[in-house]
Structures are given as C-alpha cells and as structure tokens.
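> Here is a sequence together with a model predicted from it:
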Amino acid sequence: MLTVFPCRLCFLTDFSGGEERLRAVLAAGVPWIQYRDKTSPRRILYERAVQIRAITRLFGVYFVMNDHADIAAAVDADGVHLGQDDLPIAAARKLVGRRIVGISTHSVAEAEAAAASGADYIGFGPIFATATKDAGAPKGVAAIRDVRDAVAIPVIAIGGISAERCPDLLAAGASGVAVASALAGSDPQESVRHFLDALSMAGEGSPLA
C-alpha cells in the first residue's frame, strides 16, 4: 500500500486525448491520475487502464480507477474512486485490499458516512458550476469548511476548479483539487504548472491513516 497520498492535484481523464496527452500532463508534474470513463464498454476500460497503469508507473505517479474496483485490482492500480451508487466501501475493500479507496460526496452527511466506512479520502463538490461533473447545484467554497470540520480524512475539491480559485479552497480546508477540462487545453503542460504554482502552499501531500 502506498503510504503518502498526493492530495494537491488530480487529473480526471477519460483518456480521449490518448497516450500523448497523458504523457504531457505527467511530464509537467501531475502526481495523481484518475481514469474516469462513464461510456466505454468494460473491456475497453480494462485495456485503457492497462495502458494508463504502465504509463503512470514510468512517471512514478498514482493511478486511481473510477467506479470499477475489480478493474483497479486487475491492473494493480493504486486505488479506486467510488460514486455514491457504486459498491459500498467495505465491498470494494474485498477487491482492492489496502489500496486507496476514495468516494465522491455532495453533503456533510455523505462525507461523514464515507469517513466512518473507512474511505481514505473524499471528493467533494461540485464547488463551482461545471459541465464535467453532473452532481447538482454548486456548493461554494464555504461548504469545504463544513466538510473539513466534520471529517479527518483528506477532502479533494471538485467541480469548476481553476488555478486562481485554489488558494481560497486550500484556505477553506481542501487538501487538494481534481480537475478535468482545466488541463484539456492546447498547452496542458503550462496549465499544470499554473495549478502546481497555485497549490504550492499545500505541501507535498498528506499521509494516509
């Protein structure tokens, strides 16, 4: 099991940009990849996850599989990120063991339930309006404070995140951010550097319990 969690910056990717874009993002310093693909057949998900696992190993970064704990285990991913309608955390643990298990949350109650069930971190949002993450109305920065006060595990802000908004999110208690479209432009390396500069106050990562 990995013992240090890179909470600062997660790149959410459906791998639509292929290996070239993923390598460019990783070369710029992204420490954590989540493969999130809601439409492809499971065989394709597995094959792409194998590719992503190989690439992330070359760069020495974390790879978390979205939704599918069995695929995460099959490709030896570093963990799985669950949704509220996916396997319960306890069931996912039977598949992934001591690997990282995160879960998306949208309220303090869901965050508390996730922590009580043994999640290693939570994603919380959407903080701002976004077309990428369909999870209801934006929560706003103040909601991060409420969640941070309620749980002791890392809280990753998601939804409409820009580099300029990162300092406020960190000040509110977020451990880091997860972004998708913000790193999908014509110059992903410059975008990554912009985010990492904005997140530099977050340190090197948060230890997992």
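Cool, the structure landed.

> okay, CA-based contacts and neighbour counts for the rest of this
Fine.

> quick one: the helices in the protein?
18-27, 42-59, 69-74, 89-96, 108-116, 141-150, 166-172, 188-198 (DSSP state H).

> and these as TSV, adding mean neighbour count and distance to residue 159?
Shown next, in TSV, are those (neighbours: other Cα atoms under 10 Å; distance: least, Cα to Cα, whole Å):
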stretch	mean neighbour count	distance to residue 159
helix 18-27	16	19
helix 42-59	17	23
helix 69-74	20	23
helix 89-96	17	23
helix 108-116	17	16
helix 141-150	18	11
helix 166-172	19	12
helix 188-198	18	15
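
> Residue 4: which of the ones you listed is closest?
Closest to residue 4 of the helices of the chain, according to Cα to Cα: helix 42-59, at 15.8 Å.

> sorry, back to before: so which of the helices of the chain comes closest to residue 135?
Going by Cα to Cα, the one of the helices of the chain nearest residue 135 is helix 108-116, 13.2 Å.

> Against that first model, consider the following:
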Amino acid sequence: MTTFRQHEIEEFLQLYFIMGSTNCKKDPVYVLEQAIQGGITLFQFREKGKGALEGIEKVRLAERLQKVCSEAGIPFIVNDDVDLAVEMDADGIHVGQEDLAANFVRERAGDKILGVSAHSLEEAEKAIEDGADYLGLGPIYPTISKDDARAVSGLSIIENFRKNGITIPIVGIGGINAANARNVIQAGANGVSLISAIAAAEDVKKASEELKRAIM
C-alpha cells in the first residue's frame, strides 16, 4: 500500500456511514442521499439482520445505493459479500473475523479497498499481512445496531493498537454519536463509523452535519 493510498483512505474514513434496509425508518436511498448532503465521506452497504433483503432484491437495493454514491463521488463498500462486491465493481469490501479470510478476499477483490474488523493485536497484524487497507475497531461504546456485537472494548483498544505500532488507518465503530465522536479521534482513530446515529435519526442530514462538526 502506497503512502498516497493510505492518505486517501484516511480521508475516506472520517465519517463512515454503514446501513442496510433494516436500519432505516425511511427509504434507504433517501437516507443515503440525506447523509451525503450532511457530509459523510464513505458508505458501506450492510444488508444483515432480521428481515434483511436477499437475492435479487438485495442486489437491486445495492445498485440503487451504489448509483447515489457514484454520482456524489462517495466510495461504495460492500459488507462481507465478496461476490456482490466483485459483480458490482464496488470500491471496496469489509469483512469481520467470522466472515471470509482477508487474504482470500484480497485475492478476489484485487486492488479494491479492503477493511477488516479486528479485536486484538494478533488479528490486526494478520489482517495487515493479508492486505487490509484499514481496520475497524469496536464496539467502542454499547450498541444496539448489531445483533452479533461483541463486548464493549472502549477507547483503550485504539490507544493500545497505536502504542503497539499499528500505523494503518483505523476507524472506530459501536455506539458512536455526536457527543462522543471526538473522543474516538483523539484516541488515535482516523474516523468514526456509524449505523443508527445516522440511519435512525429523524433528520438524517442534520445528524450527519452534527457528527461532521464533532470530528473536525
């Protein structure tokens, strides 16, 4: 990974919005458009959980959301589904420790952005060895957005990774909102990733603007 690529990814990670149809009170396309107007810098399509779309319905929603991102110049990342990411020529893919192995994903995805969730230094080092461009760390705070969320790790996981020589871009996730987002950046993260703080907001644009102000 070149320094230029790393710098570019650090910029993308600043305000990282994750969403699928199950996270929204309103039409996902409208929610994404409002979030982009509010200042998000990266979008991840994560269609998981009870009532999630499958098959052609999932693909159609992904295509609609990708079109919105493309028109706005926002990178479009697919969660977990490497086949869909390759088929759509998405900008990147993000995988967790329970998903596909990062080295396999890197092989399939070529030079797409690759994000990997990590919960320990060992996992982080393996992810970097396998070609990860950035690490997702969390949950930093308690979260209700993921059914499979792990125990809260707190800000200390970010601080610990930085103290132990992990230099690639890091994004914090889990329970982050406008009130605590700045703390995540100060701990050493390059950005914050959010689901419900934006997707479930009554005013998505305003919520995104408040988050952007909090981290800048």
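Received, thanks. Computed from a predicted structure; not experimentally measured.

> overall similarity of the pair, as a TM-score.
After superposition, the two chains reach a TM-score of 0.90 (TM-score structural alignment, normalised by the length of structure 1), with 200 aligned residues with a Cα RMSD of 1.7 Å.

> Including distance to residue 135 of structure 1, could the helices of structure 1 go into TSV?
As requested, the helices of structure 1 are exported to TSV (distance: least, Cα to Cα, whole Å):
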stretch	distance to residue 135 of structure 1
helix 18-27	25
helix 42-59	23
helix 69-74	21
helix 89-96	20
helix 108-116	13
helix 141-150	15
helix 166-172	19
helix 188-198	23
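
> Run through the residues that contact residue 175 of structure 2.
139-144, 194, 197 (Cα atoms under 8 Å, 6 or more residues apart in numbering).

> Now rank the residues you listed by neighbours and give me the top one.
residue 194 (24 neighbours; other Cα atoms under 10 Å).

> which non-adjacent residue is nearest the counterpart of that one in structure 1?
The alignment partner of residue 194 of structure 2 in structure 1, by TM-score structural alignment, is residue 179. Nearest residue to residue 179 of structure 1 in three dimensions, chain neighbours excluded: residue 11, at 5.3 Å (Cα to Cα, 6 or more residues apart in numbering).

> Wait, residue 125 of structure 1 touches residue 158, no?
Yes: with contact defined as Cα atoms under 8 Å, residue 125 of structure 1 reaches residue 158; the gap is 5.1 Å.

> More neighbours: those two, which one.
Using other Cα under 10 Å as the criterion, residue 125 of structure 1 and residue 158 rank with residue 125 on top: 28 against 24.

> Residue 87 of structure 1 versus the more buried one, what's the distance?
Counting by Cα to Cα, to the nearest Å, the gap from residue 125 of structure 1 to residue 87 of structure 1 is 20 Å.

> what sits against residue 161 of structure 1?
Counting by Cα under 8 Å, 6+ apart, residue 161 of structure 1 has contacts 127-128, 177-179, 182.

> And these, which is closest to residue 104 of structure 1?
residue 178 (11.3 Å).

> Can you get me a residue count around that closest one?
The burial count for residue 178 of structure 1: 23, using other Cα under 10 Å.

> nearest residue to it other than its sequence neighbours?
residue 10 (4.4 Å).

> so what corresponds to the one you found in structure 2?
Using TM-score structural alignment, the partner of residue 10 of structure 1 in structure 2 is residue 16.

> contacting residues for that match?
Counted by Cα under 8 Å, 6+ apart, residue 16 of structure 2 has contacts 40-44, 191-194.

> got CSV for those residues, with distance to residue 29 of structure 2 too?
Shown next, in CSV, are the contacts of residue 16 of structure 2 (distance: Cα to Cα, whole Å):
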residue, distance to residue 29 of structure 2
40, 14
41, 16
42, 15
43, 12
44, 13
191, 23
192, 21
193, 19
194, 17
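
> Next step: those restricted to strands.
42-44, 191-194 (DSSP state E).

> now, the most widely separated pair of the residues you listed?
Maximum distance among these (Cα to Cα): 13.9 Å, for 44 and 191.

> so how many other residues sit close to the closest residue to residue 105 of structure 1 other than its chain neighbours?
Leaving aside its sequence neighbours, residue 105 of structure 1 sits nearest to residue 124 (Cα to Cα, 6+ apart; 5.0 Å). Residue 124 of structure 1 has 27 neighbours, counted by other Cα under 10 Å.

> Tell me which residue of structure 1 lines up with residue 31 of structure 2.
Aligned partner of residue 31 of structure 2 by TM-score structural alignment: residue 21.
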